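In: One predicted model, sequence on top.
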Amino acid sequence: MKFVAIGNANVDIKVFLEAIPGQDESIDALAITMSSGGAASNFAMAAAKIGIESYIIASLGNDELGKFYLESLRRANVNTSYIKIAEGVRTGLVLILNVLGEDRRMIQSSGANEELSPSDILERRELISSADEVHMATVRPEIAESVLEIREASWDPGMRMILKYKRKIWSLLGKAGKIFLNEKEAQELSGERDPVDCAIKIAKEGTKEIVIKMGSKGSLAYVDGETHRVDAIPVKVVDTTGAGDIFAAVYLKARRRGFSIDDCLKLANAASTIKVSRPSGVDSLPTWDEIQTMKLIFYGK
């Protein structure tokens, strides 16, 4: 089974804090880490960890951060041969502030991510066409459109892109086979409040499968006019980074292997539950066996 992820390639610097410092105030961090990041990167590493032949199409700068990123993905068994190296620009960088008991805050410099172009997608047409699944994550609409001209793909547009390009994203929904959204993204994109109403409205544009992640309220999928809803697994959250991306990777693998929609959601919930219970990093990504065990413990057969 071969998956191709398309999207941003970033280096994440995570700062863990008890509180945000005030103006002209200095405090000690609980911890500071650096890792490869970006939704597509997280998806690709998660896919590799659950036994999938994993590729990524992205753009990096020819700098030390880019080298760090490449080495991180190679260690995670992701094929990086199709990454573009852009000269004269810096690799994308994200500063993530994790304050105890609060949602994370992110500050981003897109850098070389902006250099990925429709022509780069066309140059990689053969890889895209040959994959079992192609997953676009936080890509600009022109990149999504180029991919969807080649084949159907799954798409996780992300809130930042929805806020910036809502109308264009809406116009492309009918070409995407599956859409992954969190609850706030679904509300923003559709203009509805109830998650089921969000999914129904998006489905009217032609999207075959809408999957909405709702955190502690679980997840749902709207497929062929039917709503499938699964409860969340209670968990003490340590780090939410990449949870939605491993959710998508596991859901897509389960769908490819012929699991029911409900079981796909349960497996994806189990994967994201394990992920958020651990500090970030490749080693924190669960294996397929761990995911199946978690599903069995909480949901039963």
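Out: Cool, got the structure.

In: CA atoms for contacts and neighbours, from now on please.
Out: OK.

In: Grab the nearest non-local neighbour of Leu245.
Out: Careful, residue 245 is Asp; it's not Leu. The shortest distance from Asp245 to any residue other than its chain neighbours is 4.8 Å, reached at Phe43 (Cα to Cα, 6 or more residues apart in numbering).

In: Neighbours of the one you found, how many?
Out: Under the neighbour criterion other Cα atoms under 10 Å, Phe43 is assigned a count of 32.

In: before we move on, what about Arg167?
Out: Using other Cα under 10 Å, the number of residues around Arg167 comes to 12.

In: Point me to the helix or strand that includes it.
Out: For Arg167, the enclosing helix or strand under DSSP states H and E is helix 159-172.

In: Just name whatever secondary elements that helix is in contact with.
Out: Packing partners of helix 159-172 (3 or more Cα pairs under 8 Å, 6 or more residues apart in numbering; DSSP states H and E): helix 141-150, helix 183-190.

In: Looking at these, which is nearest to Ile212?
Out: Put simply, out of these the one that sits nearest Ile212 is helix 183-190, at 6.1 Å, with distance taken as Cα to Cα.

In: Now do the buried residues in that closest one.
Out: By neighbour count, and taking 16 or more other Cα atoms under 10 Å as the criterion, the buried residues in helix 183-190 are Glu183, Glu185, Ala186, Gln187, Leu189, Ser190.

In: Dump those residues into a markdown table; add distance to Ser272 as well.
Out: Output for those, formatted as a markdown table (distance: Cα to Cα, whole Å):
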| residue | distance to Ser272 |
| --- | --- |
| Glu183 | 15 |
| Glu185 | 18 |
| Ala186 | 19 |
| Gln187 | 21 |
| Leu189 | 23 |
| Ser190 | 25 |
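
In: I'd like the distance from the helix or strand encompassing Ala48 to the chain centre, please.
Out: When elements are assigned from DSSP H and E, Ala48 belongs to helix 39-49. For helix 39-49, the distance from its own C-alpha centre to the chain's C-alpha centre is 8 Å (Cα atoms, centre = their mean, to the nearest Å).

In: just stretch 247-257 next, same as before
Out: Taking Cα atoms, centre = their mean, one finds the center of stretch 247-257 at 13 Å from the center of the full chain.

In: quick one, helices of the protein?
Out: Taking DSSP state H as the test, the helices found in the chain are 39-49, 64-75, 118-123, 125-130, 141-150, 159-172, 183-190, 195-203, 243-256, 261-276, 288-299.

In: what comes up buried for the second one?
Out: Applying a neighbour-count criterion of 16+ other Cα under 10 Å, the buried positions in helix 64-75 are Leu65, Gly66, Tyr69, Leu70, Ser72, Leu73.

In: Hmm, the fifth one is touching Ser36, no?
Out: Looking back up the chat, that one is Ser72. Yes. With contacts defined as Cα atoms under 8 Å, Ser72 counts as touching Ser36 at a distance of 6.3 Å.

In: here's the one I want to compare it with:
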Amino acid sequence: MSPAAASEFDLLVVGDANPDVVLSGAPRGLAYGQREELVAGGALVLGGSGAITACGAARLGLRTAFAGLVGDDEAGGFVLRSLSERGVDVSLCAVGEWPTALTVVLVNGEDRAILTAPGSLPHMTVDGLPADLARHVHASSYFLQPALAEGLPAFFERVRRAGATTSLDTNDDPEGRWLGLDGVLAVTDVLLPNAAEALALAAAGARGPGDLASGVPVPGVRAPGDPEAGRLERAGPEADRLERAVEALAGRGPLPVVKNGAAGTLSWADGGLVRVAAPPADPVDTVGAGDSFNAGFLAARLRGLTLRESMRVAAACGSLSTRAAGGTAAQPGWDEVHSL
């Protein structure tokens, strides 16, 4: 990643931020009828893919700013305080008339269900954001923020003209359609999906009969919310399809760097697949691990590391972040990553 000259920040993250209520040991099915069930643990933590990525980057030593939209409420105050306490500049984070988004994460073993009240998220835009503020700009949760998504291609184009680089983590598409990405991918340097998202994005880009572009699931492609999505790395045919998906995403413009859980990470560069294994981990909570991965990859690239070295740093950051509940509590510093 080539640095922009005289940038105030290393990284600007544009995207989502909200409180997460993380309940561990949640049942697979909820008992309605006003029944009360007990779970193993609970925590109120900072959530949102963009916010967790920003905190991870600041922990790794990057001068980091966050641009988002929260409400004038207790949840918004919690978000702004949590980001600031972790060394993230929030001067570009707006306070609007809509309530702050709220998320409940129900954790069952290695799987989780995520319930989000979007609040202010659909109203977040890139209007007025400076294009020359940072060496790199990262955007998150594309499908949860339609107003941001609409303006992102033009904003990324301005960012690149200013000499900076760009990255995108689309995160899940709650509608399962995965549409409208051609414009933004053309001006995205690095695409950072997880394995299930990579399969869905590649299928939607194929534009064939019965693909996700028509809103109809492709046989064998598991949406990120599917309980089987976390087991992609253990299925041989799925692994082959994932490799083809990574190659297809590379053909759409960006460098794809795909998170695949315990199986590590894979990318496509110089006409071939690049694989890096994940370090062993005994996870306490995997919430936000992918966002910590993003932070590690961007921090490594902005320090001038190679693709493979950056993938190793990213995989280590993702694994280490699972040592505690929530997305930010166990994020590693740069020295800790390199001690592995």
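Out: Ah, there it is. Fair warning: this is a prediction, and the values are worked out from it, not measured in the lab.

In: of all the helices and strands packed on helix 159-172 of structure 1, which lies closest to Ile13 of structure 1?
Out: That would be helix 183-190 among those, by Cα to Cα, at 24.4 Å.

In: Near the counterpart of Thr306 of structure 2 in structure 1, how many other residues are there?
Out: Under the alignment by TM-score structural alignment, Thr306 of structure 2 pairs with Ser260 in structure 1. Residues within reach of Ser260 of structure 1, counting by other Cα under 10 Å, total 11.

In: cool, the one 10 residues further on as well?
Out: Here the count is done by other Cα under 10 Å, and Ala270 of structure 1 has 26 residues near it.

In: To which residue of structure 2 is it aligned?
Out: Aligned against structure 2 by TM-score structural alignment, Ala270 of structure 1 finds its counterpart in Ala316.

In: residues contacting its match?
Out: Ala278, Pro279, Phe293, Gly296, Val337, Leu340 (Cα atoms under 8 Å, 6 or more residues apart in numbering).

In: Which contacts among these does structure 1 share?
Out: Among the contacts of Ala316 of structure 2, the ones whose aligned partners also stay in contact in structure 1 (both residues aligned by TM-score structural alignment, their matches' Cα atoms under 8 Å) are Pro279, Val337, Leu340.

In: Now, of those, which are buried?
Out: Neighbour-count burial (16+ other Cα under 10 Å) is assigned, among the kept ones among the contacts of Ala316 of structure 2, to Pro279, Val337.

In: nearest to Gly327 of structure 2, of the kept ones among the contacts of Ala316 of structure 2?
Out: Within the set of those, Val337 lies nearest Gly327 of structure 2; the separation is 16.6 Å, counting by Cα to Cα.

In: contacting residues for the equivalent of the closest one over in structure 1?
Out: If you follow Val337 of structure 2 across to structure 1 using TM-score structural alignment, you land on Ile291. Ile291 of structure 1 makes contact with Leu267, Ala270, Ala271, Ile274 under the criterion Cα under 8 Å, 6+ apart.

In: switch to 6 Å and redo it
Out: Contacts for Ile291 of structure 1 (Cα atoms under 6 Å, 6 or more residues apart in numbering) come out as Ala270, Ala271.

In: Trace Arg90 of structure 1 over to structure 2, please.
Out: Arg90 of structure 1 maps onto Pro99 in structure 2, with residues paired by TM-score structural alignment.

In: Looks like its match contacts Gly119 (just checking).
Out: Yes. The pair Pro99 of structure 2 / Gly119 is scored as a contact, 5.0 Å apart, by Cα atoms under 6 Å.

In: chain center to the helix or strand that contains Leu148 of structure 2, what's the gap?
Out: Leu148 of structure 2 is located in helix 146-161, with elements delineated by DSSP H and E. Taking the mean C-alpha point of helix 146-161 of structure 2 and that of its whole chain, the gap between them comes to 17 Å (Cα atoms, centre = their mean).

In: what's the answer for stretch 75-93 of structure 2, then?
Out: Put simply, stretch 75-93 of structure 2 sits 18 Å off its chain's centre (Cα atoms, centre = their mean).

In: Map Ser81 of structure 1 onto structure 2.
Out: For Ser81 of structure 1, the aligned residue in structure 2 is Ser91 (criterion: TM-score structural alignment).

In: OK, contacts around His123 of structure 2?
Out: Ala147.

In: Show me what it lines up with in structure 1.
Out: His123 of structure 2 maps onto Glu115 of structure 1 when the alignment is built from TM-score structural alignment.

In: so what corresponds to Trp199 of structure 1 in structure 2?
Out: Actually, residue 199 of structure 1 is Ala rather than Trp. For Ala199 of structure 1, the aligned position in structure 2 is Val246, judged by TM-score structural alignment.

In: oh sorry, the question was meant for Asn8 of structure 1
Out: Taking TM-score structural alignment as the alignment basis, one finds that Asn8 of structure 1 is matched in structure 2 by Asp16.

In: just checking, that match touches Gly50?
Out: Yes. Between Asp16 of structure 2 and Gly50 there is a contact at 5.1 Å, judged by Cα under 6 Å.

In: follow-up on the earlier one: could you pull up the residues touching the aligned partner of the residue nearest to Asp245 of structure 1 in structure 2?
Out: The equivalent of Phe43 of structure 1 in structure 2 is Thr53 (alignment by TM-score structural alignment). By Cα under 6 Å, 6+ apart, Thr53 of structure 2 lies in contact with Asp291, Ser292, Ala295.

In: higher neighbour count, Pro99 and Gly119 of structure 2?
Out: Taking neighbours as other Cα under 10 Å, Pro99 of structure 2 and Gly119 compare with Pro99 leading, 20 against 17.

In: That one: what's its closest spatial neighbour, skipping adjacent residues?
Out: Gly71 (4.4 Å).

In: Leu23 of structure 2 too?
Out: For Leu23 of structure 2, the nearest residue in space outside its immediate sequence neighbours is Gly42; the separation is 4.4 Å by Cα to Cα, 6+ apart.

In: and that neighbour, how many neighbours?
Out: Gly42 of structure 2 is surrounded by 17 other residues when neighbours are defined as other Cα under 10 Å.

In: Map it across to structure 1 for me.
Out: For Gly42 of structure 2, the equivalent position in structure 1 is taken to be Ile32, counting by TM-score structural alignment.

In: ok, its match to Leu97 of structure 1 distance?
Out: 10 Å (Cα to Cα, to the nearest Å).

In: Now the common contact residues for the two.
Out: Here Ile32 of structure 1 and Leu97 have Val15 as joint contacts, going by Cα under 6 Å, 6+ apart.

In: May I ask you to confirm that the residue nearest to Leu23 of structure 2 is in contact with Asp20?
Out: No. Under the criterion of Cα under 6 Å, Gly42 of structure 2 lies out of contact with Asp20, with a separation of 10.1 Å.
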